[in-house]
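**Q** predicted structure and sequence below. I'll ask about it afterward.
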Amino acid sequence: MYSGSMTTTPERLIEATRGLLWERGYVGTSPKAIQQRAGAGQGSMYHHFSGKPGLALAAIRRTADDMRATAERVLAGEGTDGTAYGRVAAYLRRERDVLRGCPVGRLSMDPEVIADDELRAPVDETLGWLRGRLAEVFQEGMDDGEFDPSLDPGRTAAAVVATVQGGYVLARSSGSTAAFESAVEGLLGLLDGWRRA
């Protein structure tokens, strides 16, 4: 049940759906489970949303927006030394609920989401945005002489995203955050080799 600032029925429905999608995936998230968690009736759900797909889309978009905002704060330099390496390191080491996995990345493994162009779009757009934003940070580091000019910003950004997403999989499969942390520190070691003294 929700209280406090999430008092409107649409807000409660979206937040309930976000949580259920992260925990159970699309197939495992039934309208009844959403209604129970949100404390809303069936009529309320269908009054505000066209059904489960419409509600799921609103929830996925909200989750994607939150992920972008969190990543942008760190990549823009908040709480870092301001260097490109420091910003990427802060992004990689930021606090995460590693054993739950990425709330956006996990959706890419959900066959129902992937089969639906509309549901898949915010997942693809968010991961694409993240690769692009990281590539910008690497390019800034190259422009400032921080990284070797032979570094490929786009490919390196893709490697960062793949390390994070793959790190979630390794951690979840082993039941330990150590696998995620090892992948992150390994990547940072490789990136350190591209830094100019």
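**A** Structure's in. What do you need?

**Q** from here on, contacts and neighbour counts on C-alpha atoms
**A** Will do.

**Q** helix or strand right after the longest helix seen in the chain?
**A** Determined from DSSP state H, the single longest helix within the chain is helix 117-143. Sequence-wise, the next helix or strand downstream of helix 117-143 (DSSP states H and E) is helix 153-174.

**Q** tell me what that next one is packed against?
**A** Judged by 3 or more C-alpha pairs under 8 Å, 6 or more residues apart in numbering; DSSP states H and E, helix 153-174 is in contact with helix 117-143, helix 178-192.

**Q** so can I have CSV of those helices showing distance to Pro111 and mean neighbour count?
**A** CSV is the format used below for the helices and strands packed on helix 153-174 (distance: least, C-alpha to C-alpha, whole Å; neighbours: other C-alpha atoms under 10 Å):
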stretch, distance to Pro111, mean neighbour count
helix 117-143, 10, 18
helix 178-192, 24, 16
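
**Q** which one of these lies nearest to Phe49?
**A** Among those, the nearest to Phe49 by C-alpha to C-alpha is helix 117-143 (14.6 Å).

**Q** now the angle from that closest one to helix 153-174?
**A** Angle, helix 117-143 to helix 153-174, by axes from the mean of the first three to the mean of the last three C-alpha atoms, to 10 degrees: 120 degrees.

**Q** which helices and strands does helix 117-143 pack with?
**A** Packed against helix 117-143 by the contact rule (3+ C-alpha pairs under 8 Å, 6+ apart) you find helix 52-75, helix 84-93, helix 111-115, helix 153-174.

**Q** second one coming, line it up with the first:
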Amino acid sequence: MYSDGMSTPERLVESTRELLWERGYVGTSPKAILERAGAGQGSMYHHFKGKPDLALTAIKRTAEELRATAERVLGGPGTPYERIEAYLLRERDVLRGCPIGRLTMDPDVIASDALRAPVDETIAWIRRRIAEIVEEGQRQGQFAPDLDGEEIGAAVLATVQGGYVLARASGSPAAFDTGVRGLLSLLARRTAVQER
């Protein structure tokens, strides 16, 4: 499953990331982590202080990876509208859900300031980044001046996270795609007003 050159701590972190995405914090036992990592008993406690420390490392890595993936699209080429569109349309494993959004439904993560912090920071970062792009579009005359960037950022996040939930509930990515198309249609109307 993992490359031969991957160290035990790396295998533990990667296993924890996968299990958190699949099962959440509560459903991720130290035994399951060790089995998935192919690590010996006690190795988790040799490299980490325990499950919370390992989970925090895994959540931080997932959050960093998610932000980097988003920035490649949001900071890429194209007009502000095209970059938001690219973010919404980028390839995702819709039926698997969001590895960060998944953690917001986990009571143990929400109850822990340390475990919740990278989740909150990532969500806030995406919202702010989209707000900046909307403001950039307003300066360029692409978006209507009365659009609120923070509200658009929140709407984009709500569409993506809600789309995951609807897709998983229906067993089809169609619900996600419909929500994305609806938001893009509304946003495109606000750009068309400016272009008349």
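**A** It's in. Not measured: the values here are computed from a predicted model.

**Q** could I get the TM-score for this pair?
**A** After superposition, the two chains reach a TM-score (TM-score structural alignment, normalised by the length of the second structure) of 0.96; 193 aligned residues with a C-alpha RMSD of 0.9 Å.

**Q** before we move on, back to that, how far off centre is the longest helix of the first structure?
**A** In this view, helix 117-143 of the first structure has its centroid 11 Å away from the chain centroid, taken as C-alpha atoms, centre = their mean, to the nearest Å.

**Q** try stretch 26-34 of the first structure
**A** Remark: stretch 26-34 of the first structure is offset 21 Å from the chain centroid, using C-alpha atoms, centre = their mean.

**Q** residue range in the second structure corresponding to it, please.
**A** On the second structure, the counterpart of stretch 26-34 of the first structure by TM-score structural alignment is residues 25-33.

**Q** how many residues are close by the aligned partner of Gly105 of the first structure in the second structure?
**A** Aligned counterpart of Gly105 of the first structure in the second structure: Gly101 (TM-score structural alignment). Other residues lying near Gly101 of the second structure total 20 when counted by other C-alpha atoms under 10 Å.

**Q** kindly provide the distance from Gly101 of the second structure to Leu89 of the second structure.
**A** Gly101 of the second structure sits 18 Å away from Leu89 of the second structure, going by C-alpha to C-alpha, to the nearest Å.

**Q** now do Leu187 of the second structure
**A** Noted for Leu187 of the second structure: a distance of 14 Å to Leu89 of the second structure, by C-alpha to C-alpha.

**Q** skip the chain neighbours and tell me the closest residue to Gly162 of the second structure.
**A** Nearest residue to Gly162 of the second structure in three dimensions, chain neighbours excluded: Phe176, at 7.8 Å (C-alpha to C-alpha, 6 or more residues apart in numbering).

**Q** from Val164 of the first structure, how far off is the aligned residue in the first structure for that neighbour?
**A** Matched by TM-score structural alignment, Phe176 of the second structure corresponds to Phe180 in the first structure. Distance of Phe180 of the first structure to Val164 of the first structure, computed by C-alpha to C-alpha: 7 Å.

**Q** and if you look at Ala90 of the first structure?
**A** Distance of Ala90 of the first structure to Val164 of the first structure, computed by C-alpha to C-alpha: 13 Å.

**Q** more neighbours, these two?
**A** Using other C-alpha under 10 Å as the criterion, Ala90 of the first structure and Val164 rank with Val164 on top: 23 against 19.
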